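Student: give me a 3D structure for the following:
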Amino acid sequence: MQITKLRAMAISCILLCTSLPAKANTIMDTLTNKQRVLSFYKLIVGQRRADLIPEFVREDYRQHNPTVKQGRDGITEMINYLKALPPPQAGAKSPIIRAIQEGDLVVTHLDVEFMGKRMAVIDLFKLKDGMLAEHWDGIQALPDQTGMAITATNGRYKIDQNASATKSKAIVDQFYQAVIQKASVTDLIKPDYVEHDLAVIHSGKGLGAYLTADNDRQIKIHRIIGEGDFVVVQSEFKRAGKAFVFYEIFRVEHSKIAEHWSVEQAIPDGVEPDAMF
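Tutor: Next up is the predicted model:
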């Protein structure tokens, strides 16, 4: 198994999900898809329970990360790798910041820290018959943001279940259609919206201006996933001939974008972009 340094750091810090009991074989039939994913993190990744993989993961599990083997073998190798690392510290804070579900799709947003280095991770799982069937992800290394009021992953995390996911998705879709057409998005973004994307912050521009200013940015939307007031966009873009995977999380408030997070990762040379989606 080829494990990049960045990937090793990420998976070694995905530790605990505090909301679930420990015995997967007694609760699986009553869990939502989101709870199944969080239980997978806790029991298999956090506790290194490779013996539970057949209860959570389909035999034909499809992995869209080119550094990991297909099927259960890839996850088994990952867990065996983790077993060789120091165990998680007792009481360690869960790196899972947000979890968003629409139907059989579950997105998790993680803030991972290991050996003084930090990264943002967005995982996307597809479930079938209650078991993990497919996985996509994006990982982005982060600078030290200690003491900063706004970081790449902090901010609102609770989902407003009274908000309409359909309406939230429509606002984000409208926003991206305008971006692709290089039209104004001012009416779709709150004047006091909170930006967590470091590249946008450092540019000194708002999100719409940042995305539309890059004339070489070729955008292709793959999925828009929503739960309540949170919307996830999985897309790819090309910049100066280089392909990237791009995951974004939007929070919508009063029919406008109120908050934005993202993870950007270059597609490895020699890997076809379609394999990542």
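Student: from now on I want contacts and neighbour counts done on CA atoms only, so please keep to that.
Tutor: Fine.
Student: mind listing the helices for the stretch 1-150 of the chain?
Tutor: Using DSSP state H, counting those that start in this stretch, the helices of the stretch 1-150 of the chain run over 5-12, 24-27, 33-40, 53-56, 71-83.
Student: for Asp137, find the nearest of these.
Tutor: helix 5-12 (10.4 Å; C-alpha to C-alpha).
Student: buried residues, the closest one. List them.
Tutor: For helix 5-12, a neighbour-count test (16 or more other C-alpha atoms under 10 Å) marks 7, 9-12 as buried.
Student: for Met131, find the nearest of the helices of the stretch 1-150 of the chain.
Tutor: Taking those one by one with C-alpha to C-alpha, helix 53-56 is closest: 5.1 Å.
Student: residues touching Ser235, list them.
Tutor: For Ser235, the contact set (C-alpha atoms under 8 Å, 6 or more residues apart in numbering) comprises 219-223, 245-247.
Student: next, format the residues you listed as CSV and append secondary structure and distance to Glu102.
Tutor: Converted to CSV, these look like this (DSSP: H, G, I helix; E, B strand; the rest coil; distance: C-alpha to C-alpha, whole Å):
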residue, secondary structure, distance to Glu102
Ile219, strand, 23
Lys220, strand, 21
Ile221, strand, 17
His222, strand, 15
Arg223, strand, 11
Val245, strand, 21
Phe246, strand, 19
Tyr247, strand, 16
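Student: please give me the structure for this one as well, since I'd like to look at both together:
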Amino acid sequence: MTDSIRVANAKGLYLKGIRDGKMVEALDKYTGDRYTQHSTGVRDGKEGFIEFFTPFLERNPVRDIQVLCTIEAGNFVFVHVYQSLNDGEAQWVTADIFDTDEDGKIVEHWDVIAAYKWPTVSGRSMVDGPTEIEDLEFTEANKTVVQGFIDNVLMAGRTDLVNDYISTEKYDQHNPEIADGLGAFSKHLGAVSKSGKTAHYVKVHRLLGQGNFVVAFSHVKQDENDWAVFDLFRLKGGKIVEHWDVQERIGPKETWNNSGKF
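Tutor: The predicted structure follows:
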């Protein structure tokens, strides 16, 4: 399937601007009349992008960057990305949302980045699995399922309702610490609760869906720390059947170079 202009621009900024190191060309081609930034280490604007990535490109001359999955929802584009730097010296998983203008040019950006971990408990990597968009007619219904799961299970703590949202037959897990299956996820929730640790979804800032994929960008409180979390879900038959996530602890406000993560 040919990428839409919005998806092509989001991919282009990553691949041409960062992977290929052609920052100025990419910014001129893919961004609009502003570039509001929420990656907290980067200042707003094209100048902030160049300022941040110039030393990054110098430190990392070998860059393997793969855009794995995209979701387009109105003006917004979500991308799930794997990065291997300097032949695997560092490996990262990133999740990004780009807002675009009426011409499809990028005008705002949010992201979360986490270290790639291997091996995982499930044997699935943080970045493998299906990516094909299907079931476009079920987009809104699938978004409703995910919203209900977050509201009732992750926010309200109603673990007794988890079967209403997650398939009892198939639940493929890409979180590196959790095994496949609904039973393993329920066990994980119980273990977190018994440990005395807190993990509370405070607010869902964006919920985007396209067919069988839905992504939520949330503020999560883990103990006393604030985290930005992307949860990517694949659904089939009205139930969640697969899950990926990317989690990043939010640093203190005095370290931000812009208005913040959200």
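Student: ok so, going back, looking at the buried residues of helix 5-12 of structure 1, which one is closest to Ala275 of structure 1?
Tutor: Distances from Ala275 of structure 1 to the buried residues of helix 5-12 of structure 1, taken as C-alpha to C-alpha, are shortest for Arg7 (17.5 Å).
Student: map Phe244 of structure 1 onto structure 2.
Tutor: Residue pairing (TM-score structural alignment): Phe244 of structure 1 is matched to Trp227 of structure 2.
Student: out of the helices of the stretch 1-150 of structure 1, deepest packed?
Tutor: With neighbours taken as mean count of other C-alpha atoms under 10 Å, the helices of the stretch 1-150 of structure 1 reach their highest mean count in helix 33-40, at a mean of 23.
Student: ok, now which ones touch Val79 of structure 2?
Tutor: Contacts of Val79 of structure 2 were listed using C-alpha under 8 Å, 6+ apart, and they are 10-11, 67-71, 95-97.
Student: so what does it match up with in structure 1?
Tutor: Aligned by TM-score structural alignment, Val79 of structure 2 pairs with Thr108 of structure 1.
Student: for that match, which non-adjacent residue is spatially closest?
Tutor: Sequence neighbours aside, Ala99 is the residue nearest to Thr108 of structure 1 in space, at 4.4 Å (criterion: C-alpha to C-alpha, 6 or more residues apart in numbering).
Student: same check on Phe244 of structure 1?
Tutor: Nearest residue to Phe244 of structure 1, sequence neighbours excluded (C-alpha to C-alpha, 6+ apart): Ala266, at 4.2 Å.
Student: what does the one you found align to in structure 2?
Tutor: Counting by TM-score structural alignment, Ala266 of structure 1 corresponds to Arg249 in structure 2.
Student: one more: Asp187 of structure 1?
Tutor: Asp187 of structure 1 maps onto Asp164 in structure 2, by TM-score structural alignment.
Student: how about Asp160 of structure 1?
Tutor: In structure 2, Asp160 of structure 1 lands on Glu134 (TM-score structural alignment).
Student: any idea how far the counterpart of Val37 of structure 1 in structure 2 is from Gly48 of structure 2?
Tutor: In structure 2, Val37 of structure 1 lines up with Ala10, judged by TM-score structural alignment. Applying C-alpha to C-alpha, to the nearest Å, the value for Ala10 of structure 2 to Gly48 of structure 2 is 17 Å.
Student: likewise Gly260 of structure 2?
Tutor: Taking C-alpha to C-alpha, one finds Gly260 of structure 2 at 14 Å from Gly48 of structure 2.
Student: sorry, back to before: the match of Val37 of structure 1 reaches Asp99, doesn't it?
Tutor: No - at 9.3 Å, Ala10 of structure 2 does not count as touching Asp99 under the criterion of C-alpha atoms under 8 Å.
Student: what sits in contact with each of those two?
Tutor: Residues touching both Ala10 of structure 2 and Asp99 by C-alpha under 8 Å, 6+ apart: 77, 106.
Student: count the neighbours of Met126 of structure 2 for me.
Tutor: 23 (other C-alpha atoms under 10 Å).
Student: list the contacts of it.
Tutor: By C-alpha under 8 Å, 6+ apart, the contact list for Met126 of structure 2 reads 93, 116-117, 174-176, 244-245.
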